[in-house]
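Enquirer: test case, fold it:
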Amino acid sequence: MTSNHDSDDAIWQQKLTPEQFNICRLKATEAPFTGKYYDCKKTGIYHCVCCGQALFSSETKYDSGSGWPSFWDVIAVDSIAEHTDFSYGMRRVEVLCKQCNAHLGHVFPDGPKPTGLRYCINSAALDLRETP
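Expert: Prediction:
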């Protein structure tokens, strides 16, 4: 007998690349300075690679020096969910897509004004839809 979770995983494995699946569904993290968007300067809206939910605008993207795409705000407060993450012996705040529960990355309180937040997001969890 297969659980709903197992069948969901099978569907996600068909839809996503192995890297996207490991990050979005298994909560892995890409190595710093390796993701396609960490130094991207193109304009547009970053969407969840799993479900297409709009998450971040290039207008709030900045170079945090961390090696991951960083944003100081989300596109809409109801586009993400946050959960306390105690993995790796640390206390962090995990950022998830509110629509499909995909793991996106983490948020830290060391970002620039006006929010003071740094949404540190895996490139593999994002799909940039460019604007001219």
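Enquirer: every contact and neighbour count from this point should use C-alpha atoms.
Expert: Noted.
Enquirer: contact partners of stretch 63-70?
Expert: Outside of stretch 63-70, the residues within contact range by Cα atoms under 8 Å, 6 or more residues apart in numbering are 32-35, 37-39, 61-62, 111, 118-123.
Enquirer: nearest to residue 72, of those residues?
Expert: Nearest to residue 72 among the contacts of stretch 63-70 is residue 118, at 5.1 Å by Cα to Cα.
Enquirer: helices of the chain, start to end?
Expert: For the chain, applying DSSP state H gives helices covering 4-15, 18-24.
Enquirer: now, of those, which is deepest in the fold?
Expert: Mean neighbour counts were compared across these using mean count of other Cα atoms under 10 Å; the top stretch is helix 18-24, at a mean of 20.
Enquirer: same for that one, what does it pack against?
Expert: Counting contacts by 3 or more Cα pairs under 8 Å, 6 or more residues apart in numbering; DSSP states H and E, helix 18-24 packs against strand 103-108.
Enquirer: let's compare: structure for the following, please.
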Amino acid sequence: MPYEVEKSDEQWREELSPQEYAVLREAGTERPFVGEYTDTKTTGVYSCRACDAELFRSDTKFESHCGWPSFYDPADSAAVELIEDRSMGAVRTEVRCAKCGSHLGHVFEGEGYGTPTDQRYCINSISLRLAPQE
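Expert: Predicted coordinates:
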């Protein structure tokens, strides 16, 4: 699928740190409980670290105690792309940035969290950049 932001692997490698590249462009996962936004309660907007597209807002962030930032809804449903992921011996739903195709994490449903959508967008901190509200 063509994305609004298209870059070569070389360009992505120049712009992203090795850790950012591994997660955003190679669908890696950062270790649990180490990301800078896991426990953040700052009010603001979370954007894609690769292209700055607005993805999530702090008012949909909740404590899931899973080790990664969790949101119950994207800022706009068109901001993310959901893709079936059959890696790791299970069927999951991968979440990508709809603007640049970068890997963000996965979304899970029916886990019993008391959220309006019953969804948990489990997102790598390294895929995000928080702009605090002033």
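Enquirer: hang on, the earlier thing: go ahead and build a ChimeraX selection from the buried members of the contacts of stretch 63-70 of structure 1.
Expert: Burial among these is assessed by 16 or more other Cα atoms under 10 Å; the matching ChimeraX selection reads:
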select :35,37,38,39,61,62,111,118,119,120,121,122,123
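Enquirer: which residues does the residue positioned nearest the centre of structure 2 contact?
Expert: Central residue of structure 2 (Cα atoms, centre = their mean): residue 104, 3.1 Å from the mean position. Residue 104 of structure 2 sits next to 23, 24, 27, 94, 95, 96, 97, 123, 124, 127, 128 when contact means Cα under 8 Å, 6+ apart.
Enquirer: the aligned residue in structure 2 for residue 76 of structure 1: how many residues sit nearby?
Expert: Matched across to structure 2, residue 76 of structure 1 falls on residue 76, judged by TM-score structural alignment. By other Cα atoms under 10 Å, the residues close to residue 76 of structure 2 number 11.
Enquirer: ok, and the closest non-adjacent residue to residue 76 of structure 2?
Expert: Closest residue in space to residue 76 of structure 2, ignoring its immediate chain neighbours: residue 55 at 7.1 Å, by Cα to Cα, 6 or more residues apart in numbering.
Enquirer: surely residue 82 of structure 1 meets residue 96?
Expert: Yes - the criterion here is Cα atoms under 8 Å, and residue 82 of structure 1 meets it with residue 96 at 6.2 Å.
Enquirer: ok, these two, which is more surrounded?
Expert: residue 96 (23 against 16).
Enquirer: show me the contacts for that one.
Expert: Residues counted as contacts of residue 96 of structure 1 (Cα under 8 Å, 6+ apart) are 80, 81, 82, 83, 102, 103, 104, 105.
Enquirer: closest one of those to residue 71 of structure 1?
Expert: residue 105 (11.3 Å).
Enquirer: what lines up with that closest one in structure 2?
Expert: That one, residue 105 of structure 1, aligns with residue 105 by TM-score structural alignment.
Enquirer: what sits closest to its match if chain neighbours are left out?
Expert: residue 123 (4.4 Å).
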